[in-house]
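S.K.: return a 3D structure for these sequence lines:
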Amino acid sequence: MIIDNKAKNFLSLATLFMATAIMLGAFGAHGLKKILEPEMLKIFHTGVEYQFYNTFGLFFATLIYILKKESKKIKVSLYLIVIGTLIFSVSLYLLTILNMPVLGAITPIGGTLQIIAYLLLCFGILKD
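M.R.: Here you go, the predicted structure:
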């Protein structure tokens, strides 16, 4: 099976997301535990958790894309997973580390993009 450059890029991005999720999880557990209040640490870990979930989703969505390259819905879902994950998780990381609660206002945008991504992926699987 030949994997095109788009699939290679998304798979590579998923591996980077996974590596950074592991690093950030360790950083939160060891480096931030003494610095952040428990509630802020919990928020940081929520960002890490969702980065993990969506990294697995990106891996699987990319494999589905490899099988159904013609589907525009699946292609768009890949981009939305990436953008949604970055907005959601990074906003939580920055919110806690920089103590900027205003960043919490953009977190739901990332979550909404993630939801749309997986619904679009579903439609792409069923309809295309």
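
S.K.: please count neighbours and contacts with C-alpha atoms only from this point.
M.R.: Fine.

S.K.: would you map the helices across this structure?
M.R.: 5-26, 38-67, 72-97, 107-127 (DSSP state H).

S.K.: most packed of the ones you listed?
M.R.: Greatest average neighbour count among these goes to helix 72-97 (a mean of 22), per mean count of other C-alpha atoms under 10 Å.

S.K.: thinking again about what came up before, nearest to residue 32, of the helices of the chain?
M.R.: Judged by C-alpha to C-alpha, the one of those that comes nearest to residue 32 is helix 38-67, at 7.2 Å.

S.K.: and this one, so I can compare the two:
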Amino acid sequence: MKIFIIIGAINALLSVGLGAFGAHALEGKIEPKYLDVWKTGVQYQMFHALGILAIGILSRNVPVSGLLSWSGWLMFIGIIIFSGSLYVLSVSGIKVLGAITPIGGVAFLISWLLLIIFTVKYL
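M.R.: Presented below is the predicted three-dimensional model:
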């Protein structure tokens, strides 16, 4: 599934760009606690971009599996919800956005669980 290599690479690219933006454009403009929140979003986006890349590479060498596909899509959804909510929270200060962040975290957890199940079952 070439799409996961593309999605993973795009998210890695965005993570580097957003990390640089946070370090150079946001420093001194937002509270340090929100800069830390931004950095957490960047960090988790990169971790899961690499996970999505791994899924894309794995999918080229194994039988098509719904487990692997769902794992990749849940990582992507997790990036959007988890990291995205942290980015918006950082620049807006709207604390209620922190309430949706755990939904992205749960998507991450399920994605890794599915990858474990896939590995046990097919590799």
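
S.K.: quick revisit: okay, the helices of structure 1 in TSV with distance to residue 32 of structure 1 next?
M.R.: Compiled in TSV, those are given as follows (distance: least, C-alpha to C-alpha, whole Å):
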stretch	distance to residue 32 of structure 1
helix 5-26	9
helix 38-67	7
helix 72-97	9
helix 107-127	21
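
S.K.: in space, what's closest to the equivalent of residue 48 of structure 1 over in structure 2 - neighbours in sequence excluded?
M.R.: Alignment note (TM-score structural alignment): residue 48 of structure 1 maps to residue 42 of structure 2. Using C-alpha to C-alpha, 6 or more residues apart in numbering and skipping residues adjacent in sequence, the residue nearest residue 42 of structure 2 is residue 15, 5.3 Å away.

S.K.: which ones are touching that neighbour?
M.R.: 42-43, 45-46 (C-alpha atoms under 8 Å, 6 or more residues apart in numbering).

S.K.: one more time with 10 Å
M.R.: By C-alpha atoms under 10 Å, 6 or more residues apart in numbering, the contact list for residue 15 of structure 2 reads 9, 21, 39, 41-47, 49, 83.

S.K.: kindly report the same for residue 70 of structure 2.
M.R.: 76, 110-111, 114-115.

S.K.: what of residue 106 of structure 2?
M.R.: Residue 106 of structure 2 sits next to 74-75, 78, 82, 112 when contact means C-alpha under 10 Å, 6+ apart.
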